[in-house]
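[1] Below is the sequence, then the predicted model.
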Amino acid sequence: MERRAFLTDSLGAAAGVVSLPSAASRPEPTGAVGTSDLFELRQQLHSLYQLDDAFGGDEVRSLAQRHLRRIRRVINTTTYPDTIGRQLQLLAGETAEQCGWLAYDADDQDAARRYWGEALATATMLRDAGLEILVLASMAMQANHEGRPRDGLDLSHAAQERAQKYGSPTLQSLIAAREARALSLLNDKAAATKKLTDAMRLAERIDRGRPSPTWAAFHGPAELDYAQGTFYSEIGHHSAASTFLRAALSHQDRTYGRNRALYRITLSRSLIQAGEVDEGAAVAVESLQHLDEVESGRVMRGLREVAGQLGNVSAVSARSACAELTEYVHAKGAA
């Protein structure tokens, strides 16, 4: 099956999942909203998380935006008790945050900022620490991605302060890894190393404290290996970086298709920087077969960067791989 047909079928099925009413569901609420309606709306958000993990943000984002519009309409056109109203508002904030994440992954950073601003306003209004932590951690990640590590560090600190009160070691580990990324971008190697050590130590305490929220389920050994790999890459130790990035790829669950694609591209870039041009080129070309199911602006940006690296190398294997990657990028852009 061709990539576009595969994604259309998969996303079409998902549209049925996140669409109210579905053929098998009761009519959409137009009067009073109860806990069963709230549960259904939350399950639809969970389905969006799963689609993002598998396929990336580019095409899933329109489904999330539609889901957010639905929740807003329910909030503004139906009746419900205050307890349900608060949960609907919280769900709207969580869905706005997911819209921001999907825009971020699609490399639409302005849209990501708008959605995260909306989500943070909702978290502040509701005084909900869980949503605050999620949004602040996301904004920290974006700041690092955009080359604003000082902002990334400040936002990570704010998220970590709240996470310590929340009491989830997994959540604290995730944020510590983002603090480490900001510190490495600020060239504070010692502090970054300490934060990565903290992240690994906290990840070993998952049987203690409060369970991590659903959105943090992706954080584990693979993400910590990836964090170590990017750290070594940023300080110029590319051979060590490649070792950790290989480990990240081997540890990552296959349900996280987008993350695995990102890991492969990052590994290829690190191998080329380490002077292992033939292997880096081979990994990059091999990754193309895995990208057919992924729609992620971040992944495609990484692929273009690798093609640029290979284009600057005179080796025949590099030139050949560069041509193949460039052709793929153009074809995918035209699809």
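    Arrived safely.
[2] use CA for all of it now, contacts and neighbours both
    OK.
[3] Leu126 and Tyr115, how far apart?
    17 Å (Cα to Cα, to the nearest Å).
[4] Pick out whichever of those two has more residues nearby.
    Neighbour totals were compared for Leu126 and Tyr115, and Tyr115 leads with 23 against 16 (other Cα atoms under 10 Å).
[5] ok, structure two:
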Amino acid sequence: MPNARNAALIAWMKTNGWTALEVATALNTVITEVTQRTSTRGELSEVTIRKWRSGETTWPQSKARMALEQISGRSAADLGFLPPDRRKSRATPEDPVRRRTLLALASTASAAALAGSSPSVGASDVLRLRQQLDTVNALDDQRGGHDRVEKAALTGAQEAVSLQARAATQRTRQRLFALAADFTATAAWSCVDAQERARARTHLDRALYLAGLAQDPALTLRVWNSVSMLAHQQGDHAKALAAGQAAKATPVTRRDPLYASLAHARTAIAHAHLGERRQALRALDLAAASLDRAEPDRPRPSWIAFYGAAELHALTAIVRDRLGDTAYAESASFQALAVLPDSFRRNRALATVRLSLAQLHQGDVDQATATTARVFDEMRGAPLPGRMRSLLERVSLVSWSVDRMRLSD
């Protein structure tokens, strides 16, 4: 008759987010500290823990039990293990003095042992990485797409993924996956802004995977938002619309109107590029209505800090200019610049370029030239991201075209 599964051990591991490999690693650390032996002979393995879970092993060896009691805070019996019948066992009874000695040694070693195992990774590590992420996002706001931002973000993502393997609980593990997704999405966004499209695509795929592991719909929306922008850069506006609609479908848009507003604005841009005027204006109206319902002081991750009335004005300028409503686009750009904080230097520079384009599309070359000069003032001391350089090239092309039309008149 097969042995019954060890339900108590399984429940404890599930509650605390331990994997079989993590338990084995933690136990080996405690045993090494206690015995002061560095030999790997007799090390516990993932297979060992699985045998414990399956019930194949009903009573682990003494050192393993001591270590397990230390990392769990429970007795072996409480964890579902059953001692053998001593009347049938030929094993020499365990020396009680030796048992007490091992327990005493394990008590002094457990803190050091756990420093290299799962419980050492908790809220303080999550907070530290979150602060690091905020710093990277602030750097992006100032400089825009840049390899320094990408590298810093990928370093943070790698650390978060590494730490989750030693997380104390499943909740901590999910938070670390969320941070890894957030860092990776920041790296992806930096590449989108720099127009490094191949790297952006790779990072976005990874970020979407990590956001799924984190079960974080806000991060999923963030990734789809960037996918939509990348698709526009690649000229695939139908894909950009599909990504915007995927963003709208994330559950976070039903819980927080701010996210819904961003998703509506993103689909408005896609509709405008596809020449779908009615749908584009409808999406802008929904974006504005959602933003009106949003609570501005509600706690949110740092990546969404860019979005608000100013950004919606800036996105409205893009939609209106694309639809041929150039005077409306110019007005929207002025509104964006009136409320955009100075800390969002890159966004202010982009809104200024859009203002210049709207003025050029109305034939006002002199005013557009003066407006374009302000872009370099905004970005003084920082390199221009690829996306901004492309827009400036478009300004030059439109300016040249307008000048030619003037000469032909």
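    Structure received. Quick caveat, the model's predicted, so the values are computed rather than measured.
[6] thinking Cys191 of structure 2 is in contact with Thr202, fair?
    No - assessed by Cα atoms under 8 Å, Cys191 of structure 2 is found out of contact with Thr202, at 10.0 Å.
[7] Look at these two and report which has more neighbours.
    Cys191 (28 against 12).
[8] which residues does the more buried one contact?
    Gly145, His146, Asp147, Glu150, Arg197, Arg199, Ala200 (Cα atoms under 8 Å, 6 or more residues apart in numbering).
[9] Could you count how many residues lie near the aligned residue in structure 1 for Thr267 of structure 2?
    Alignment note (TM-score structural alignment): Thr267 of structure 2 maps to Glu179 of structure 1. Residues within reach of Glu179 of structure 1, counting by other Cα under 10 Å, total 30.
[10] so which strand or helix has the counterpart of Glu223 of structure 1 in structure 2?
    Glu223 of structure 1 maps onto Glu311 in structure 2, with residues paired by TM-score structural alignment. Using DSSP states H and E, Glu311 of structure 2 sits in helix 309-322.
[11] about what we covered before: who are the neighbours in contact with the match of Glu223 of structure 1?
    Ala336, Leu340.
[12] could you check the angle helix 309-322 makes with the helix or strand that the helix holding Glu311 of structure 2 is followed by?
    Next along the chain after helix 309-322 of structure 2, taking DSSP H and E as the criterion, comes helix 326-339. Angle between the axes of helix 326-339 of structure 2 and helix 309-322 is 160 degrees (criterion: axes from the mean of the first three to the mean of the last three Cα atoms, to 10 degrees).
[13] Mind reading off the mean deviation between the longest helix anywhere in structure 1 and structure 2?
    The longest helix of structure 1 (DSSP state H) is helix 82-105. On superposition with structure 2, the average gap between helix 82-105 of structure 1 and its aligned counterparts reaches 1.4 Å (mean Cα distance after the TM-score superposition for structure 1).
[14] so that helix matches what in structure 2?
    Using TM-score structural alignment, helix 82-105 of structure 1 pairs with 170-193 in structure 2.
[15] ok so, going back, isn't the match of Thr267 of structure 2 right up against Thr197?
    No - using Cα under 8 Å as the test, Glu179 of structure 1 is too far from Thr197 to be in contact (11.5 Å).
[16] Please, where are all the strands along the stretch 201-335 of structure 1?
    Counting by DSSP state E, counting those that start in this stretch, the stretch 201-335 of structure 1 forms no strands at all.
[17] likewise the stretch 101-250 of structure 2?
    Under DSSP E, counting those that start in this stretch, the stretch 101-250 of structure 2 gives no strands.
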